[in-house]
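J.: structure here, sequence nowhere to be found:
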């Protein structure tokens, strides 16, 4: 339940901080006073998209905050699943907008995405505005109403999971069929490509090795010369590095006993001597191995040219990529060879999923058909007192192909009198009739779903007098069932039934036009309803009528 609403710097509102109450409340005020602004602010709290133009002129940001009591609505799992602190007695939702176009949302001071804010908002508040009456003509909305009242969510979720798997299997089968059709047309070409790559006897690292071999053979004379000179400098008899090192080592050993510091040099020089001998052996071995073989160089060049040609042909840069291409071609050829078996397996899986879908969809149909009869009965009971004594309302459950919500389409058929045939409601119902039908549906839904707060924005459009009274009584009944119902109205018959009465007004100040909303006292309420009855010139008769309305209805 919405307990408190705070709005700052939003459109025409400087600052509003108002407490809201359980039961049935009404909001009145002249056209253009700012009632739609209040709804707009609540809409932002429920996750609607923001526009920086809604920030009050001259302000750098606006804040909208609401406090909810959730103690009766078992919403703790939502907070646990999303790692948000949970306080059943005071859940705080806040939305902040800046003039720079930035928007932030918070639930109990935890920053959240707009999608998560909307998810919670959908569980807290239902705002029924006039444009929602248009939904009555849409099949998706009609189906949603029936499913809500049927309480078939578990069966619907199970079906949707099966249908998603069925739809995915259809896609797999279609893609495989398309791929196989393409492959069959290209079978000869695929076979040629595979044999070309297979016959090339590709080895993953061979290109790098042969490129190195070619580089070595191409510069073999330079390499041999450098190795020979290195071997001579290191191991020549008298002037080679090793010979000189041996002499130096002999000299230094003669003083180790009298000059201890030389012992460390001895060890280091001996280590160098061992390392240099090892280098000489390696150089000599390599020198013997270097040999220029024109035939081998030609073979290497031919092999590399073959690899380069294949890479260019198949638009790759490495032998590893060629190997991957070869393996993919092998897979495609194998798939073509085993295509009938693969298709048969997929088709069997698809058929099994379809049977499961049909079985689960049939279960949903039974729920809906049973609920349709109950909706028809209740709608007749609710609409007759609303000024439609000859009303007929039928919920038609039509079989269709499988879709994401089963195999049913729902059609609400309507006739306000006995002489007119039943037709889709959006085609034949007047605005006032649509409003009464929507209110009756909302009353039914509110009994099936524990939604904390329901806001009606001029649900009374097109009605007056006794019909308006009865509509108000329905909203009053809804508000008495652990629920908060708020009606924005222009009708005194509805305003008089509210347990709590708020007025939205607009005034000119030094800072410009400002909208305000406040709770009316008993005397102010009489004055407000009298004004709704007689207009701006409030007569004594209007005052008396207002008192009678309030006395009778409360």
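T.: Yep, that arrived. What you are looking at is a predicted structure, and each value in this text was computed from that prediction instead of being measured.

J.: CA only for contacts and neighbour counts going forward, please
T.: Noted.

J.: residue 30 reaches residue 507, doesn't it?
T.: No - the criterion here is Cα atoms under 8 Å, and residue 30 misses it with residue 507 at 11.7 Å.

J.: show me the helices in the stretch 51-200 of the chain, by range?
T.: For the stretch 51-200 of the chain, the helices defined by DSSP state H, counting those that start in this stretch occupy 76-81, 114-124, 139-150, 153-185, 187-199.

J.: before we move on, what about the stretch 451-554 of the chain?
T.: Under DSSP H, counting those that start in this stretch, the stretch 451-554 of the chain gives helices at 465-479, 492-495, 522-534, 540-553.

J.: so who does residue 357 touch?
T.: Taking Cα atoms under 8 Å, 6 or more residues apart in numbering, we find residue 357 in contact with 159, 162, 163, 166, 402, 406.

J.: look up how far residue 353 lies from the fifth one.
T.: Relative to residue 353, residue 402 is positioned 12 Å away (Cα to Cα, to the nearest Å).

J.: more crowded one of the two?
T.: Between residue 402 and residue 353, counted using other Cα atoms under 10 Å, the more crowded position is residue 353 (20 against 14).

J.: rewinding a little: closest one of the contacts of residue 357 to residue 203?
T.: Taking Cα to Cα as the measure, residue 203 lies nearest residue 166 of these, at 43.2 Å.

J.: wait, the closest one touches residue 353, no?
T.: Yes - in terms of Cα under 8 Å, residue 166 counts as a neighbour of residue 353; the distance is 5.5 Å.

J.: and the residue nearest the centre of this protein?
T.: Relative to the mean C-alpha position of the chain, the nearest C-alpha, by Cα atoms, centre = their mean, is the one of residue 115, at 7.0 Å.

J.: ok, that residue - contacts?
T.: Contacts here follow Cα under 8 Å, 6+ apart; on that basis residue 115 touches residue 47.

J.: and it, how far is that from residue 54?
T.: Going from residue 115 to residue 54 by Cα to Cα gives 21 Å.

J.: same thing with residue 182?
T.: Distance of residue 182 to residue 54, computed by Cα to Cα: 56 Å.

J.: these two: which is more packed in?
T.: Per other Cα under 10 Å, whichever of residue 182 and residue 54 has more neighbours is residue 54, with 19 against 11.

J.: next one for the comparison:
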């Protein structure tokens, strides 16, 4: 519910504060007084498009701020998701439009994108104006009205319909892509199969190319290796009986220390360490000797290694490339490890192309199953819509009887269409304005006044059914094309709607305004120093009677005042 609406420097409104009542508030004023700008302010607050031209001439920015109470849970959740906070259950929305720059939106003191205001606003307020009359002519809007009237269980069914249809569309797309790319897929399968057969036939091992390179280097340099190792053996063991090597020298050193150790025990410990070193050197000498004995030229093995390296080099040039973009941990390009990694990715891709479900028959079965499921859900949606449409038509027809359309008959027609995310129905609300007249869609032949009354009857019916989510309704031009007794009946219906929701009506008709609990008048001052200025004031008592008289005759004559007083006396329904 709107508790307060503050406007500054928006169009002809320099500064204004509106405090609608919880029930029915009528807003009136002469043409050009700023009633349209008032609705523009509300539109901005609810996430509408910002227009810098609406900023008052000479001002830097226009600001609109609204305080809302009795905030629906969905709006609270969306506001909290955006980081906003409520103050004692009160939600504050604000919008700033800069003459030169971008607009800004705030929810609960937190800056938010414009779209967030729209998400919250649709939970708070329903605005009906001339544009909404156009929307009501839309079949999609009429379908949404019937769906809303059908209740929460139907809403759950529609969610299932959307989910099922989305799955069907994905399956159809997968089949279409499979069919369109069948030749490309077959070529890719053939290419990957041949590549993996070539790699598997070679059986490359991790790090094999590096190991073979080391072996080639060893086989190509056998004499160099033998000479170096032999010299090491001689140095460790000596050349002959009279030529001492490292082992002999270490042992002699240990013996000398042991002879002197009787005079200093610490030399014995050193001698033991030298003997340990002697044994290590002796072991090394033996290993080097074994190495030298095993060195021999092997031309045949060298040919085998060269041939193997050639095979691996060919694989490396062909497949030793990154599968996709190279990663920091990938092995060097052209290496055997790179070939093994490429084969791993290729095998995964081949499994993806040839795995279960990757054939046209399986995809066609999925499409058929999901199509049958979607059709079954659509049948349930149609049945629920038909039942809700009949109930809604009865309720709206009854409401129209009280809006000077006693002979009018409303019907809800469902025409079959291809199954889609909303079901398989084209929904049309039909109106027969009088007996004998054919029932025609609202967009064909219904006048603006008739659509206004149908719109009001729909809202009253939705509210009576408990399906009117927002707690506030704003009506503009709901009295278009009507007058006299019909206008009084519209006012009465608005007052009845205000028993369960806040209703704000911008009206030109005294017969409608007379039913309001609270009356606000917009007045323009064309003699203000800075141009036309609109003021906002609440009227009651004699001031309200005078305003109704002005609306009736354009003047506050005695007759007009008497007529206005009579209207107020007779319009006590809902006040």
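T.: Yes, it's here. All values reported here derive from a predicted model rather than from experimental measurement.

J.: now what about the TM-score between them?
T.: The TM-score (TM-score structural alignment, normalised by the length of structure 1) is 0.78; 541 aligned residues with a Cα RMSD of 4.9 Å.

J.: how far away is the closest residue to residue 87 of structure 2 other than its chain neighbours from residue 254 of structure 2?
T.: Of all residues not flanking residue 87 of structure 2 in the chain, residue 108 sits nearest, at 7.9 Å (Cα to Cα, 6 or more residues apart in numbering). From residue 108 of structure 2 over to residue 254 of structure 2 the distance is 91 Å, taken as Cα to Cα.

J.: quick one: map residue 368 of structure 1 onto structure 2.
T.: Correspondence of residue 368 of structure 1 to structure 2, assessed by TM-score structural alignment: residue 385.

J.: now do the same contact list for that match.
T.: Residue 385 of structure 2 makes contact with 146, 147, 150, according to Cα under 8 Å, 6+ apart.

J.: any of those buried? List them.
T.: Among the contacts of residue 385 of structure 2, those classed as buried by 16 or more other Cα atoms under 10 Å are 146, 147, 150.

J.: what's the first helix or strand after the helix ranked longest in structure 1?
T.: For structure 1, the helix with the greatest residue count under DSSP state H is helix 339-383. For helix 339-383 of structure 1, the succeeding helix or strand toward the C-terminus, using DSSP states H and E, is strand 392-403.

J.: helices or strands up against that following strand?
T.: Applying 3 or more Cα pairs under 8 Å, 6 or more residues apart in numbering; DSSP states H and E, we find strand 392-403 of structure 1 packed against helix 339-383, strand 406-415.

J.: out of the ones you listed, which is the most enclosed?
T.: Highest mean neighbour count among those (mean count of other Cα atoms under 10 Å): strand 406-415, with a mean of 21.

J.: what distance separates the following helix or strand past that one from the centre of its chain?
T.: Past strand 406-415 of structure 1, further along toward the C-terminus, the next helix or strand under DSSP H and E is strand 423-424. The chain centre lies 36 Å from the centre of strand 423-424 of structure 1; the measure is Cα atoms, centre = their mean, to the nearest Å.

J.: next: stretch 468-481 of structure 2.
T.: Centroid displacement of stretch 468-481 of structure 2 relative to its chain, using Cα atoms, centre = their mean, is 30 Å.

J.: residues in contact with that stretch?
T.: 1-2, 70, 72, 122-130, 447-450, 452-453, 456, 459, 462, 487, 490, 501-509, 512.

J.: circling back to that earlier point, want to throw the helices and strands packed on strand 392-403 of structure 1 into JSON lines with distance to residue 326 of structure 1?
T.: Shown next, in JSON lines, are these (distance: least, Cα to Cα, whole Å):
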{"stretch": "helix 339-383", "distance to residue 326 of structure 1": "19"}
{"stretch": "strand 406-415", "distance to residue 326 of structure 1": "45"}
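
J.: which one of residue 30 and residue 507 of structure 1 has more residues nearby?
T.: Between residue 30 of structure 1 and residue 507, counted using other Cα under 10 Å, the more crowded position is residue 30 (14 against 11).

J.: look at the more buried one and tell me its secondary structure.
T.: Assigned state for residue 30 of structure 1: coil (three-state reduction, DSSP: H, G, I helix; E, B strand; the rest coil).

J.: list the contacts for it?
T.: Residue 30 of structure 1 neighbours (Cα under 8 Å, 6+ apart): 504, 505.

J.: just give me the match in structure 2 for it.
T.: So residue 30 of structure 1 corresponds to residue 30, using TM-score structural alignment.

J.: mind checking how far its match is from residue 548 of structure 2?
T.: 12 Å.

J.: now do residue 158 of structure 2
T.: Counting by Cα to Cα, the gap from residue 158 of structure 2 to residue 548 of structure 2 is 47 Å.

J.: same thing with residue 495 of structure 2?
T.: 17 Å.

J.: quick one: map residue 568 of structure 2 onto structure 1.
T.: Using TM-score structural alignment, the equivalent of residue 568 of structure 2 in structure 1 is residue 550.

J.: okay, now its match: neighbour count?
T.: By other Cα under 10 Å, 20 other residues sit near residue 550 of structure 1.

J.: do I have it right that it meets residue 494?
T.: No - using Cα under 8 Å, residue 550 of structure 1 makes no contact with residue 494, being 10.3 Å away.

J.: before we move on, the earlier item: including distance to residue 460 of structure 1, could the helices of the stretch 51-200 of structure 1 go into CSV?
T.: CSV is the format used below for these (distance: least, Cα to Cα, whole Å):
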stretch, distance to residue 460 of structure 1
helix 76-81, 35
helix 114-124, 23
helix 139-150, 21
helix 153-185, 31
helix 187-199, 71
